[in-house]
Structures are given as structure tokens and as C-alpha cells.
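*Asks:* following is a predicted model, sequence given first.
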Amino acid sequence: MNLFDLRNPFVVLIVLGSLIILIYSSWGIYAVSERSRELNQYEQYRDYWQSLNLRDYAYVIEEGCMFGSITSATVSSGEHNFVKYENQLFGGSTTIDDLFDQAEQAIKESHKLELRFNKDFRFPEKMRVDWSKDIIDDECFYEVTEFRPNEL
């Protein structure tokens, strides 16, 4: 009896099963390394943002999880002032630091993440998060526009 006779269905199942395990293991390693790279980049960008120590700036943020909102924010001497647009049921007080917190959580826990950082100031500028592949309507988005430092 030849142990590796490919005419034997048992041997074929073992070979195919081993290939499937190898493929899924490679995919898992890639997924973990990709998240690690994203988390490393996130940490560098957060450190850069904190090193700027901006105390006066303004921005508009559009955000939503089921409901959407658009808010204009001004920061003067580190104090936030938010102006919500009418008919707004959700959000309205998200800071840049809150966006970093959401980005960190999304990198660690989300099913799918699209994340773009501002090229000049390196804060999370646009983020789309699908928290779970099995839950409908759990997606969230954040987008910062009209960022103006030293505006005040």
C-alpha cells in the first residue's frame, strides 16, 4: 500500500484540506499584519497631531451612524464651540481627538474600514466603518472639511 497514492480519496481529502488550511492561514497572517501596519501609522499620526498643539482652529464635520449631522466647530484656546445645523438628531460635538479615538477602535475592532488622514495635519479626515459583517445598518462615517488652523 502506497501512503501517498492520489487514487485514494482519503489522501486527496488530506491534501486538499491541508491546502485550504495553508491558504486561510496565509490570509489570516496578512490581515493581522495589515491591521498592525494601520495601527502603527495611526499612532505616528496621533503623535504628530498632538505635537502640533494647535489651540485655535476651525472645521466642519459631517458624521453619521443611522442618522447624519453636519456641525461647524471652532476651537479657541483649546475650547470647542459647536454650531449644529437645523433638524439635526445625531452628533454635533465630535472633536478631532474623538476622531482619533474612533479610528483606533475601528482599526482594532471593525469588519471593514476606509480611513484617510489629512496630508498636512495628519488627523483622520475621512472614515467609513462597518463594525460587523453580520449586522445591517451598523456602518458609520465621519468627514472633516474646511479645516482652518489659526482661524481665530
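*Replies:* Thanks, I have the structure now.
*Asks:* going forward, measure contacts and count neighbours with C-alpha atoms only.
*Replies:* Noted.
*Asks:* longest helix in this protein, please.
*Replies:* Looking across the chain with DSSP state H, the single longest helix is helix 9-52.
*Asks:* distance of residue 70 from residue 29?
*Replies:* According to C-alpha to C-alpha, to the nearest Å, residue 70 and residue 29 sit 39 Å apart.
*Asks:* tell me which of these two has more neighbours.
*Replies:* residue 70 (21 against 10; other C-alpha atoms under 10 Å).
*Asks:* secondary structure class for the more buried one?
*Replies:* When classified by DSSP: H, G, I helix; E, B strand; the rest coil, residue 70 comes out as strand.
*Asks:* with residue 119 instead?
*Replies:* Strictly by three-state DSSP, residue 119 counts as coil.
*Asks:* next one: residue 151
*Replies:* Per three-state DSSP, residue 151 ends up coil.
*Asks:* return the list of helices and strands in contact with the longest helix of the chain.
*Replies:* Judged by 3 or more C-alpha pairs under 8 Å, 6 or more residues apart in numbering; DSSP states H and E, helix 9-52 is in contact with helix 96-109.
*Asks:* second structure follows, compare the two:
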Amino acid sequence: MLDTKNPYSVFLGMSFIVVLLLSFYTAYFWVTNTHTISEVKAQREHWKATQPASFSYRIESGCMEVNETIVVVESGKETYYAKNNKPETIGSLFELAERAVLTADTLHIRYDKTHGFPTMIQIDWSRAVYDDECVFEVKDFKTIPR
């Protein structure tokens, strides 16, 4: 029984409750963020092994503001056109996914079945913060014939 007149007893009781709540939060975090660094790295290796020499795609991103980047890769040389000064590329999406695996509260990633690049990344960096969600989508991926 908790002796509410003894400050040490109250402190220990409150500490127990805090530890219990943190353990539930941690368990919930691992359930909602099921992606792993090894999964992202494996998909990146798949992308490196299967990416064509020349291709194009478009990335639409929304993270407090909407951005669109058009990327054209010809014989390994990358050119991009972005509406603002923060262009996104498939490479930057892999880096973002690795960071999100470690720090985001909620993360959902879909990958291209043929080439392995992320086709969609949805991130909620913190459930406690309103309006910090981000979405990145790769669209119109096309191989450019030589």
C-alpha cells in the first residue's frame, strides 16, 4: 500500500508510473514504425543494382509546403528542376527514410517492385506536434531508351 504521507513513497510510486507509461509508449512506437535500417539499405542496394543508365521521374513532396522536383538522369548524369531550392532525388529519399526509421514516431514506406526505390514515404515525426507530417511520392518513373 502507498503511504501518501511519506514523500519517498510518493516519489517511488510516481516513478513506477512514469516507467510504466514510457514502456507502453516504446512498445507502441515499435508497432507503428516497423521499418528497419537494414530494410532501407537492402532496398537501396537493389536500386543500385537495377537502376537504368537513363531515366526520369517526378517527386511530389509535402512537408509544411508543397514541392515538386523533376529529375532526368542521362548516362548517369543527374539534372533536376525544382520549384524551390530543396530538390528531392531518389538518393535523398533513401537518406530521409534511414533518418525517419530512427527518429519518426510513424513511418510508412512503399517500394517499387522492379527497381527497389521508395515510391511513397509518409512520416509523422512526432505525434505530439501538430502539422509535422511529410509525404513524398515518386511518380512517372520512365526509362529513357538510348
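*Replies:* Structure received. Because the structure is a prediction, the values reported are computed rather than measured.
*Asks:* about what we covered before: what angle sits between the longest helix of the first structure and helix 96-109?
*Replies:* 170 degrees (axes from the mean of the first three to the mean of the last three C-alpha atoms, to 10 degrees).
*Asks:* surely residue 88 of the first structure and residue 69 touch.
*Replies:* Yes. The pair residue 88 of the first structure / residue 69 is scored as a contact, 5.7 Å apart, by C-alpha atoms under 8 Å.
*Asks:* more neighbours, those two?
*Replies:* Taking other C-alpha under 10 Å, residue 88 of the first structure and residue 69 do not tie; residue 69 has more neighbours (19 against 13).
*Asks:* show me what that one aligns to in the second structure.
*Replies:* Taking TM-score structural alignment, the alignment pairs residue 69 of the first structure with residue 67 from the second structure.
*Asks:* hang on, that match packs against residue 61?
*Replies:* Yes. Using C-alpha under 8 Å, residue 67 of the second structure makes contact with residue 61 at a distance of 5.1 Å.
*Asks:* let me know the secondary structure of the aligned residue in the second structure for residue 113 of the first structure.
*Replies:* By TM-score structural alignment, residue 113 of the first structure lines up with residue 107 in the second structure. The three-state assignment at residue 107 of the second structure reads strand, by three-state DSSP.
*Asks:* can you classify the residue lying closest to residue 107 of the second structure once chain neighbours are set aside by secondary structure?
*Replies:* In this structure, residue 107 of the second structure finds its nearest non-sequential neighbour in residue 123, 4.7 Å apart by C-alpha to C-alpha, 6 or more residues apart in numbering. Recorded secondary structure, residue 123 of the second structure: strand (three-state DSSP).
*Asks:* residue 97 of the second structure and residue 104 of the second structure, how far apart?
*Replies:* 10 Å.
*Asks:* one more: residue 8 of the second structure?
*Replies:* 36 Å.
*Asks:* also residue 85 of the second structure?
*Replies:* Distance from residue 85 of the second structure to residue 104 of the second structure, by C-alpha to C-alpha: 24 Å.
*Asks:* neighbour count winner among the two?
*Replies:* Between residue 85 of the second structure and residue 104, counting by other C-alpha under 10 Å, residue 104 is the more crowded of the two (18 against 9).
*Asks:* so the more buried one sits against residue 123, correct?
*Replies:* Yes. Residue 104 of the second structure lies in contact with residue 123 (C-alpha under 8 Å); the separation is 6.6 Å.
*Asks:* related to what we said a few turns ago, what do we get in the first structure for the residue nearest to residue 107 of the second structure?
*Replies:* So, by TM-score structural alignment, residue 123 of the second structure is matched to residue 129.
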